[in-house]
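In: Dropping a prediction and its sequence here:
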Amino acid sequence: MSGSGKKPPLVAEKRYGAQTRAARPEQRKPQARKTPARKARGGNLLSRLVGGIFRLVFRIVWGVAWRTAAVVALLLGLGTFYYYSTLPPVGALLDGRTRGSVTLLDNEGQVFAWRGETFGGQITVENVSPHLKNAVVATEDRRFYQHFGVSPRGIAGAIRINMREGRSPLSGNGGSTITQQVAKLLCLGVPYDRTSGQTEAEYEADCRRSSVWRKIKEVPYALAMEAKYSKDEILTIYLNRAYLGAGARGFEAAAQRYFGKSANQVNPAEAAMLAGLLVAPSYYAPTRSLERAQGRANVILGLMAEQRYLTQAQLAEARSNPARLSEAAEARAGGYFADWVMESGPSFLTRETTEDVIIRTTLDQRIQRAAESALAHIFETKVREGSEAQAAIVVMSADGAVRAMVGGRRTQVSGAFNRATQALRQTGSSFKPFVFAAAMDLGYNPSDWVEDSPLTLNIPGSGPWSPRNYTNDFRGQVTLTEAFKHSLNIPAVRVSESVGRDNIRRVAAEFGINSTLAQGPALALGTSESTLVEMTGAYAGILNGGNAVRPYGLVDLRLVGDSQPLIGQEGGIQNRVISQQAAALTTFMMREVIESGTGTRAKLPDREAAGKTGTTQAARDAWFIGFTADYVAGVWMGYDDNTPLNGVTGGGLPAEIWREVMVRVHQGLPARPLPLEVPPPPVPLETVVRQHTGRAVAAESPRNEPAENPIDQILREVLGPLMPGN
């Protein structure tokens, strides 16, 4: 190698050349940041302290809040899911009754009364009257179709109202949506358990009870229903299950009960009245106070117009023509009768039925109204104002079919004390037809003679007993017809003693007097007790020719939907008690009571009638029972506490009530003669004595003569069977 022979050392090329280095900006040392001087005052420190505390509290509250909200949301979701999984199909929730219903039909097949809980049949939002749907939504939940089952705005408003009125937040106005009300109606899915020891009423009261815990449970249940069902399905459940007074469950039953039409036919006024029942079913029931129900409906109509469910013209029309009850609901005819019929059937098909039952009855609503109006007329025009006297009426056919029953002056009742069937009262002289009927059956004749003079009988264990006539006088020798039509007590006792008390008791018992009959001679004077329906049925036996009848009101009983009855008629004509001739002769004597005896106030203007008055000791009971060729009617009057009637006898007010009833009952019916037999005229006493003794007597029988009078002695020998010794 020549020269130096050395290669230059390998040196990395610098990143920046001279030019580059010259162009690179000069690197400066970082300068220290100036810190502003602190203010002398301490306000900034306090603000920062307060702010720090606020931020700390906020973080704590927010942490608790969102975690609590998350837990609540989780629980709410779980509860909603649980309830959602338990909810059945809509159809299973429409009829929630555990009790059945009884619908009573009159003799023409028309509904006149209901018992139990009536369910009119399933209705839906689609087939119900749109006026009814709108009335319910306008009244109960105007935002029903907007909310999700719970309305926070409604709850807040309810709490504000309750607190403003001095109540606790959850007392009074609940702010519940229709969905929440349905949850309450369904008792949050808990069915009634008969084995729980709770009555049905207690169960329902518990379901309606408001508490914080129940309100909390309502929320997930309502949300579950909103998720499971449509709005219309929820409203359908509500329309079918709501209680609307008078035993009606659901709007179909209520529409039928109050208006006699289906819920799909109600007009705006009727829809408003039905919707008005939701807040207080018993208080606003139109059967309790039509005026109050109409006032509530007027408020509902205003809400419907305000929410544009009604035009102003429709509002004016509805208010000018308020809803009125159907004829059956307005009259409430046959309340006592319906109670009596319910008692006549087996309890598991009537009073305690779990099925829906239909009972066809013998009630004639025209006759029922006639009886009620007649009673009201007499008490308004003939009885002093403020009197607490009571009365009862029974009208029946000759076979015992009861056509009308009034158990007291208050006729629009249910479950009240029925004086026609439950009151056992002394019968007084209204018992005497059985005494004389027994005599006729043994061959006596209305023209036979009997002595009306002082009589004393020795009763074993009681001593002497002397009956008296109501007038405290004596008529001497009288025919049986005269003794009967003037209701003379002493001749009745003589006839009874002659015929035999056992025979009298047999005839009365077989005619249907089921009460215990007196054993002594006072039997003939009606000292025994009986009910009005028994007595009227016994008189029906005389009208029909001597056959006993069993009063009845039930014709047949069947389950809804069944064509064959489970129970048929229980009652009617039974066995023969006295001969047809004996019944006809007794009817003749009973006609004379009305024609010229103690019952002339009962005389009818256009037809024959027969009957008998009855007044008990001290006038505690007054009776009039009688019949025409068509109907038998019985009237009782008295006080429930046995206070004596003031100046009232069977031939007075009871006879007048009877006449008013029968005049109304027979309107439009042709007059028919009574089935009676007119006896031959009485044989003169002179002839009777001459035929039996050969001794002549004066033509006129003595009046008020002492018992030892020779003529009386002769007659006692001749007519000994009818004249027991003193």
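Out: Structure received. Numbering: from 1, shown residues only.
In: contacts, neighbours, all on C-alpha from now
Out: Will do.
In: so who does the closest residue to residue 159 other than its chain neighbours touch?
Out: Of all residues not flanking residue 159 in the chain, residue 169 sits nearest, at 4.7 Å (Cα to Cα, 6 or more residues apart in numbering). Going by Cα atoms under 8 Å, 6 or more residues apart in numbering, residue 169 touches 158, 159, 160, 162, 163.
In: ok, of these, which one's closest to residue 272?
Out: residue 158 (23.1 Å; Cα to Cα).
In: I figured the closest one hits residue 173, correct?
Out: Yes. With contact defined as Cα atoms under 8 Å, residue 158 counts as touching residue 173 (5.3 Å).
In: Can you list the neighbours in contact with stretch 491-504?
Out: Taking Cα under 8 Å, 6+ apart as the rule, stretch 491-504 contacts 432, 434-436, 438-439, 442, 450-452, 467, 480, 483-484, 519-525, 721-724.
In: and what of stretch 106-117?
Out: In contact with stretch 106-117 (Cα under 8 Å, 6+ apart) are residues 97, 99-105, 247-249, 328-329, 332-335, 338, 351, 360-365.
In: Endpoint to endpoint, it covers what distance?
Out: Taking Cα to Cα, to the nearest Å, stretch 106-117 runs 19 Å from one end to the other.
In: before we move on, what about stretch 117-127?
Out: End-to-end for stretch 117-127, by Cα to Cα: 23 Å.
In: and here's the other structure:
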Amino acid sequence: MAKPRKARSTAAKQAPDGKRTSRRGPPPAKRAAKPRRGLWGWILWPVTFLIRVAWALAWRGAVTVALIVAGATAYNYVGLPDMASLSDGRARGSVTMLDRSGEVFAWRGDNFGGLVTTDNVSPHLKHAVIASEDKRFYRHLGVSPRGIAGAMRTNLRSGRGPFSGGGGSTITQQVAKLLCLGNDYSPTLGISEAEFEADCRRGTVWRKVKEIPYAFALELKFTKDEILSIYLNRAYLGAGARGFAAASQRYFGTSVARLNPAQSAMLSGLLPAPSYYAPTSNLKRAQDRGATVLRLMRDQGYLSSADFQQALDTPATLSAAARQDTGGYFADWVMGTGPDFLTRETTEDVIMRTTLDKDMQRAAEEALGFVFETKVRAGSEAQAAIVVMSADGAVRAMVGGRNTRGAGQFNRATQAVRQTGSSFKPFVYAAALDLGKRFDDRVFDGPLQIQVPGSGIYAPENYDKKFYGEVDLTEALARSLNTAAVRLSEATGRDIVRKVATDFGIESDLAAGPALALGASESTLIEMTGAYAGILNGGTSVTPYGLTSLRLRGEDQALLDHETGLGERVITDQAARQLVYMMSRVVESGTGTRAKLGDRPAAGKTGTTSSYRDAWFVGFTGDYVAGVWMGYDDNTPLTGVTGGGLPAEIWRETMVRVHDGLPVTPLPMIDPRTEMRRPPPQVAAPRPSPQPQRQQPAREPDLAERILQDVLGGIFGRN
């Protein structure tokens, strides 16, 4: 039989003293009674309740935000590379251009002067940056609430949004912007590098929020001096200068370690708006901004009153290389002649030596300005271009238009393809001379009609509507007679004329009809000037060039070398010498007399298109070749301008300045007095040799003669 289960007793047990107690222990103590709220208690209760709720939410929210910031800071910290990797943030390299004497005249791309630290820069620069950008830099943890609040207050007072305008960013936060919060630019993004950087600097609330943990990560990863060093290396300072080392060389031509207070203040003053304050854009504005930074340096104890006054009295000025603003068109052209991976798309720092002569470049620019100021009506929008080169094709100067400042403009010397007019005629005469014609051979200048299939009758006329009959080739070229040139071209053969022009360097498509002889085809100024250089050097083709060597910065071995532009022979030397003489008569007594250079011999050819949209003068001395084009960009006809007018005067003003101080070099041409056609030599008629006398056949004697012979024979005993 199963033992009965003991019943769970819930009854009280008997205590030793006879009292019953609960099994679960002593009875709970009696709960104290709540104090009764008074009237004020009920009135204040909602407020205290809300305070308690707000406090509970605030500290919990603060903890949550702190955890998020800590996590974001840790995430950014792990992704930060070393200081050297962060210092050079360029997506592409730079190209520094040297002229023919080895002096810097232009920069392209983003120049980086090399890694610098706070230990090897001028202390004045370090103080200027801290004084103007973040005076509490060494005392905050990367973010300055006081600075942010002050900037917001200033922005609101100015009628802007709280985050529009000044943002109160510390140097650490500015470094975060420069690093784009760890995102690197890539061309695959579909935007330009400038657009990418502008987006990185947008002052939105969300971007400000993201800057905070990144700034904290920077402060944890690097020392204050290392953060400042990244800033000094990475900041953009205008004119293609990335970092203070590059800017110091770009503007002052000096090392960043040797900057004086005035120079340091000017460079630091560029930080808020590099392009606006750039001294190459407006030196006075840059000096005024530098004076503001100098006052901040004095007020914060970085400059004594005496040093401050001295810096104000001797403001920073540009170096000679930075002051000169020449060769922009030439620099753009040269950038397009080298390999892209070492020029326009380079990721390296490249040193490029060129053929540019800064004195000649300045001479060409001054000549163009002088003629337009003194000979052209005010307000004219006519354009002009100039190319000066040596006989081997080395380009010494290039003006691509009347506005010579800046880079990336339309270059009329190399990009404008225009009709050449009569400046093409020397190639017609070159072809004829090469085939055996002489400078004093005759050609007929008179009415001419040629049936052109599909176009009808072609009947050229001379500029003055007159005809001159039989003329020699020299006079025909000097007077630029159209019908004579067409007749000579037709007699020589258009294909031969076209080949000679092409071999001399005219790469554009040439006309197929008889108008070929009169320059109906199009070409660029640099092509035409190079072709004339081929005539000067004795009939050998020339390819214009501007790049002589190219090397990487820090290396001595050149990657590219270019010593000459000479090519293959096109016409004989004798034909070239005759042509040079004929072209010299153009300047001496023909259509180009306004290009005369006094006692210095010169040769050339004028050119004016039939519609007066283009006017040319291309010519040379014994030293240099120069070409001038004039016209309107929209093809508006010129008013009263021919190649022998303003273009010839621009050419003359250019060449006078280019040859200043040079000895006179004779032209490589024939002397017509010794080359005149001689009459054929008189050859004495040969003396006739004696001819043997022919024997007459014997005549049969008649009867009387026979009787007489018989009688006499009997007497003398002969038969």
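Out: Cool, the structure landed. Given the structure is predicted, the values throughout are model-derived calculations rather than measurements.
In: before we move on, back to that, output the contacts of residue 169 of structure 1 as a markdown table; include the columns secondary structure, neighbour count and distance to residue 639 of structure 1.
Out: Putting the contacts of residue 169 of structure 1 into a markdown table (DSSP: H, G, I helix; E, B strand; the rest coil; neighbours: other Cα atoms under 10 Å; distance: Cα to Cα, whole Å) gives the following:
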| residue | secondary structure | neighbour count | distance to residue 639 of structure 1 |
| --- | --- | --- | --- |
| 158 | helix | 20 | 52 |
| 159 | helix | 21 | 53 |
| 160 | helix | 15 | 54 |
| 162 | helix | 18 | 49 |
| 163 | helix | 14 | 52 |
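In: Still touching in structure 2? Go through those residues.
Out: For these, the aligned pairs still in contact in structure 2 (both residues aligned by TM-score structural alignment, their matches' Cα atoms under 8 Å) are 158, 159, 160, 162, 163.
In: any idea how far the longest helix along structure 2 is from the chain center?
Out: Across structure 2, the longest stretch assigned as helix under DSSP state H is helix 39-79. Helix 39-79 of structure 2 sits 59 Å away from the centroid of its parent chain (Cα atoms, centre = their mean, to the nearest Å).
In: do the same with stretch 678-690 of structure 1
Out: For stretch 678-690 of structure 1, the distance to the chain centre is 58 Å (Cα atoms, centre = their mean).
In: Buried residues in that stretch, which are they?
Out: 682, 685, 686, 688, 689 (16 or more other Cα atoms under 10 Å).
In: Same question for stretch 261-280 of structure 1.
Out: 262-278.
In: Stretch 489-497 of structure 1 now?
Out: 489, 490, 491, 492, 493, 494, 495, 496, 497.
In: what stretch of structure 2 lies opposite it in the alignment?
Out: Counting by TM-score structural alignment, stretch 489-497 of structure 1 pairs with residues 482-490 of structure 2.
In: before we move on, what about stretch 314-323 of structure 1?
Out: Going by TM-score structural alignment, stretch 314-323 of structure 1 sits over residues 307-316 in structure 2.
In: Let me see the ranges of the helices in the stretch 551-700 of structure 2.
Out: 573-589, 646-658, 672-675 (DSSP state H, counting those that start in this stretch).
In: so the equivalent of residue 176 of structure 2 over in structure 1 is in which element?
Out: The alignment partner of residue 176 of structure 2 in structure 1, by TM-score structural alignment, is residue 183. Element membership of residue 183 of structure 1, judged by DSSP states H and E, is helix 178-185.
In: Give me the mean distance between that helix and structure 2.
Out: For helix 178-185 of structure 1, the mean distance to aligned residues of structure 2 following superposition is 0.6 Å (mean Cα distance after the TM-score superposition for structure 1).
In: before we move on, what about stretch 290-301 of structure 1?
Out: Averaged out, stretch 290-301 of structure 1 is 2.4 Å away (mean Cα distance after the TM-score superposition for structure 1).
In: okay, that stretch sits on what stretch of structure 2?
Out: Going by TM-score structural alignment, stretch 290-301 of structure 1 sits over residues 283-294 in structure 2.
In: Now that stretch: buried residues?
Out: So, applying 16+ other Cα under 10 Å, buried residues of stretch 283-294 of structure 2: 283, 286, 287, 288, 289, 290, 291, 293, 294.
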